[in-house]
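In: what's the 3D shape of this:
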Amino acid sequence: MADIRAFRGFRYDLGQVGPLSGVVAPPYDVVDAALQQKLYDASPYNAIRIELTKDSPGAHGDDKYTQAARTLNGWTSEGALRQDTARSLYVYEQEFVVEGVTHTRRGFLARVRLEPFGTGRIYPHEQTLSGPKADRLKLYQATGFNISPVFGLYPDAENEVYAKLELFLRKSPPVEATDHLGVVNRLWVITDSATVSAIIGLMGPKPVFIADGHHRYETGLKYLEEQKAAGNVQDDEAAQNFCMMMLVSMSDPGLLILPTHRLVSALPAVTGQQLKAALADHFDIVGAFGNDAAACWEHVEIEGSQDVLGFGTVADNEWFAAKLRDPAVMDGLAPDQTKAWRGLGVSILHKLVLERLVPEKIGGTPACQYVHLMKEVTDATAAKQCQIAALVPPVGMDHVETIAGAREKMPPKSTYFYPKILTGMVFNSLKKD
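Out: As a prediction, this is how the structure comes out:
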């Protein structure tokens, strides 16, 4: 059972730190050096100073984690960050624009009991890397806080959970922040004990699928293990047993999974005709679009099938769509995976096209860069930053639920849930209730 709790979050005192827009930041994994500096310049209280602390001149080893802890302690000591007096759930709404269309994604922040994967009702869908987990663990150890939330999804076709929270949104205005991408983020604090109890009851039978933040979740498990070994976990209700999580219904109309297109390089120059010939044994060409990348992507979107991929060759700016003729070819290429996994567009692209057909028929060792918007694709091809652009249909929530529910992980870069959940809306102490 998914075991959630209201909690006493730490939030900025806006009377002291200024507008919320100046102190929030994206999560660490999407912040480059230029954005990091921009956020540092925005405010001495910007959450990036804890989430992704800059290395000081002459610093060594783990100094930046110690600095993050000093910064956080300073903010709490001077009252820039204050702990809420009542245990709360935090309704979090994000309004954003993708390809000219406005969307609103709604959910709530809560503490969720940590469960080792494979033992309970929390399911991952992506593989993790050791480097980011080691980094986050040092931050947890130094600060004793969840700085940013994990992003979890739960089934709720009737929208029962959010409907109970929505009743309170008209009673008080939210705090609001607009991030560097123009996403409007709004937060309401829900303290009504009857509502909190009802939400906990409704969530109890539901599974939770991790959409984003796998590294943070696994780091929470490791931190809990360390804290238990040190004798610091008093009981099953201690704060270390939980992680802060943003929970969104899988039926929420604003829940968007963007496609992750591949820009393929480290190949010889290849024309559209050559790529079609390389694919011919296993694919039918189902659309030819000349130099019109947008028309190619529109075809893939309208087709709505995981076995239709779009391709553009930079050498001659030719775009076409190709459909896998017989999915049985994937059985031999990924025999240890499920049928659902083998049927994903990203699986077909990598296992069949990039790992087999392109090296055998064209040569080279394909290397990928990953982008999500068509403008990013067309800018990269115009600048000749790759030899082939591959347009990949986005996976659906049904794919995430089926594959993760079978305790199987998707190929890397299968999903991109946009927008990212901001750091700094709420912080969660791993030491205090």
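In: From here on, just use CA atoms for contacts and neighbour counts.
Out: Fine.
In: where along the stretch 101-250 of the chain do the strands fall?
Out: Ranges of strands in the stretch 101-250 of the chain, per DSSP state E, counting those that start in this stretch, are 101-113, 122-123, 145-146, 150-154, 175-178, 184-190, 208-212, 242-249.
In: so what does the helix or strand hosting residue 389 touch, helix or strand wise?
Out: Per DSSP states H and E: residue 389 is located in strand 388-391. On a contact count with 3 or more CA pairs under 8 Å, 6 or more residues apart in numbering; DSSP states H and E, strand 388-391 meets strand 261-265, strand 308-313.
In: what's the closest of the ones you listed to residue 32?
Out: Nearest to residue 32, of all the helices and strands packed on strand 388-391, is strand 261-265, at 19.7 Å by CA to CA.
In: ok so, going back, now for the strands of the stretch 101-250 of the chain, which one comes closest to residue 64?
Out: Closest of the strands of the stretch 101-250 of the chain to residue 64 is strand 145-146, at 15.4 Å (criterion: CA to CA).
In: and the closest one, how far out from the chain's middle?
Out: For strand 145-146, the distance from its own C-alpha centre to the chain's C-alpha centre is 18 Å (CA atoms, centre = their mean, to the nearest Å).
In: Now show me the structure for the sequence below, then we'll compare the two:
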Amino acid sequence: MPRFLPVTSYVSLPKKVDEISNIVTPPFDDLHLALRQERASKSINNFVRFESSRELPGEKFDDDLDVRAKNTLDNFLKEKIISIVDSTYYLLEIVCDGKTVTGFMGMLELNTPNKPDIFEFTDDAIVNDRLQQLESLQIQTAPITIGYRTDEQSAEIIDDTIARIRKNKPIYEFEYPAGSSNTIWKVPRNEAIEPLLSKKKMTLLDGTGRYLAAVKHSNKIKKENKNISQFDSTNFIFAWMIDIEHSQFSFKARHWSLKSGIAPGIDGQNLLIKLEDFFEIERYKFLKPGSKDAELINLLDEIEYVGKLNHTYGLYVGDKAYYAMYLKNAESYERLSNVKKSRRWKRLDYCVLNSIVFDGILGIGWNKPENLEKFSMSISPQRAVSLVDEGFADATFLVNDPLPEHIIEIAESGETISSKCIYLTPKPLVGPILARIAPNTLVEDNLFSSSGKNKLKK
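Out: Now for the predicted structure:
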């Protein structure tokens, strides 16, 4: 089973602690153009400048983008925006939408026989981009999120440990985004964290691209140096460990917008006719100017309510109306013998939509990474709808949020869905804590376990 050890980290040191909300950024996987621009405008030292795959708005950049990221890191060190800290664990608590998720941050061992279960596949381009950033910066800019299962005895001890640590003064306490609070404590040296969190049954909840890039990087380093220490930092990945059973995390749906011109000959009305073979369709007409937003709320409420009993979706094709789509025969779909997947996999709203509509009607094999580029995926339903109005998409499909236990079940069964289907919330930000991952930088073994307070009962 993987071990979970302390992290040698860079910690952000803005001149005023309350300024940290101006320099952090969401994980690069989740940055869209407007958010990228908003973060870049907050501060010249915003961590969005670590992003290696895209130029920033208004930027004229002649060198490779990973060179910009490396130059930014060098400047952060020179200006003392970040400073290196000795090995330790951290406790991260995020409160978002009235829900609290708390877990420990440290270094999770890679390449062990018992790896985390993974529920999503991702294409090589994403993995290689994360690998390029990792090799250029020799840091991991944010932790992946790991959900673990534990017994009641260990869970009680972990809760007691968290309660003790929360009595201390946090090193950070800030709000970002609006309404979401982030609090980080440095774990005292007398707390034994590793015995509680190592060797657990785990599921990778977020950061598949970063995880696979770290594995690829580790294998490359081992090939170059066969005598490398098992505690070399390249054999580990920075992770936020949360309890699957007791954490209030959730997955948000990404809504799918079919890019303009991808399906020649299929306009909004043709698509509706084809969909009627599989779905009951109800029209939500815009009754008066300005009713579009209100009708969207009504539609989302409807598909959420009915979606508890049947596969239900929203559709927008730009004709002054929304449509609710109700699958006609869910039972027969779930029994399809030509779909070689489990009943749980077939019951996911995404899998139904992709199998029947994208693959069956549009002829787009959604499980091929290159075909995912034919869609725009948006967390915001308003943004997804606007893509049709702006001419970037011919149709937008609105999807209900999946239940976390269904995603975990799929992961534990060894099946996968696209990495762009869903979005974990909450998730750690880029910037507060960065992990040092470089050859010959060692992860300390059992730093706190010998003198820690936590003792498992026998």
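In: Quantify their similarity with the TM-score.
Out: Taking TM-score structural alignment, normalised by the length of structure 1 as the basis, the two superposed chains have a TM-score of 0.82; 414 aligned residues with a CA RMSD of 3.3 Å.
In: related to what we said a few turns ago, okay, the angle between the very next helix or strand once past the strand holding residue 389 of structure 1 and strand 208-212?
Out: Using DSSP H and E, the helix or strand that follows strand 388-391 of structure 1 in sequence is helix 397-405. Angle of helix 397-405 of structure 1 versus strand 208-212, following axes from the mean of the first three to the mean of the last three CA atoms, to 10 degrees, is 110 degrees.
In: Helix 397-405 of structure 1 aligns to what range in structure 2?
Out: Using TM-score structural alignment, helix 397-405 of structure 1 corresponds to residues 404-412 of structure 2.
In: mind listing what the most centrally placed residue in structure 1 touches?
Out: In structure 1, the centroid-proximal residue (CA atoms, centre = their mean) is residue 212; its distance is 3.3 Å. Counting by CA atoms under 8 Å, 6 or more residues apart in numbering, residue 212 of structure 1 touches 150, 151, 152, 417.
In: hmm, try it at 7 Å
Out: Residues near residue 212 of structure 1 by CA atoms under 7 Å, 6 or more residues apart in numbering: 150, 151.
In: Can you tell me what it aligns to in structure 2?
Out: In structure 2, residue 212 of structure 1 lands on residue 206 (TM-score structural alignment).
In: From residue 357 of structure 2, how far off is its match?
Out: Look at residue 206 of structure 2 and residue 357 of structure 2: by CA to CA, to the nearest Å, they are 27 Å apart.
In: can you check residue 95 of structure 2 too?
Out: Going from residue 95 of structure 2 to residue 357 of structure 2 by CA to CA gives 37 Å.
In: next one: residue 310 of structure 2
Out: Residue 310 of structure 2 is 16 Å from residue 357 of structure 2, by CA to CA.
In: before we move on, back to that, ranking the helices and strands packed on strand 388-391 of structure 1 by burial, who's on top?
Out: Neighbour counts (mean count of other CA atoms under 10 Å) averaged over each of those peak at strand 308-313, with a mean of 26.
In: if we can go back for a sec, quick one: average offset of the strand holding residue 389 of structure 1 versus structure 2, please.
Out: Its aligned residues in structure 2 lie a mean 3.1 Å from strand 388-391 of structure 1 after superposition (mean CA distance after the TM-score superposition for structure 1).
In: Quick one: residues in contact with that strand.
Out: For strand 388-391 of structure 1, the external contacting residues (CA under 7 Å, 6+ apart) are 261, 262, 263, 264, 265, 297, 309, 310, 311, 312, 313, 314.
In: Quick one: the helices and strands packed on strand 388-391 of structure 1 as a markdown table, columns for distance to residue 88 of structure 1 too.
Out: Below are these laid out as a markdown table (distance: least, CA to CA, whole Å):
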| stretch | distance to residue 88 of structure 1 |
| --- | --- |
| strand 261-265 | 39 |
| strand 308-313 | 45 |
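In: Those: which one's closest to residue 276 of structure 1?
Out: strand 308-313 (9.4 Å).
In: Tell me how many other residues surround whichever residue in structure 1 pairs up with residue 223 of structure 2.
Out: Using TM-score structural alignment, the partner of residue 223 of structure 2 in structure 1 is residue 229. Look at residue 229 of structure 1: counted by other CA atoms under 10 Å, it has 10 neighbours.
In: Please name the residues that touch residue 229 of structure 1.
Out: With CA under 7 Å, 6+ apart, residue 229 of structure 1 has no contacts at all.
In: what about it, distance to residue 179 of structure 1?
Out: Applying CA to CA, the value for residue 229 of structure 1 to residue 179 of structure 1 is 40 Å.
In: repeat for residue 52 of structure 1
Out: Applying CA to CA, the value for residue 52 of structure 1 to residue 179 of structure 1 is 17 Å.
In: next one: residue 402 of structure 1
Out: 33 Å.
In: do residue 351 of structure 1 as well
Out: Where residue 179 of structure 1 is concerned, residue 351 of structure 1 sits at a distance of 37 Å (CA to CA).
In: ok, now residue 46 of structure 1?
Out: According to CA to CA, residue 46 of structure 1 stands 12 Å off from residue 179 of structure 1.
In: Which one's more surrounded, these two?
Out: Between residue 46 of structure 1 and residue 179, residue 46 has the larger neighbour count (other CA under 10 Å), namely 21 against 17.
In: Tally up the residues packed near the residue lying closest to that one once chain neighbours are set aside, please.
Out: Sequence neighbours aside, residue 23 is the residue nearest to residue 46 of structure 1 in space, at 3.8 Å (criterion: CA to CA, 6 or more residues apart in numbering). By other CA under 10 Å, the residues close to residue 23 of structure 1 number 25.
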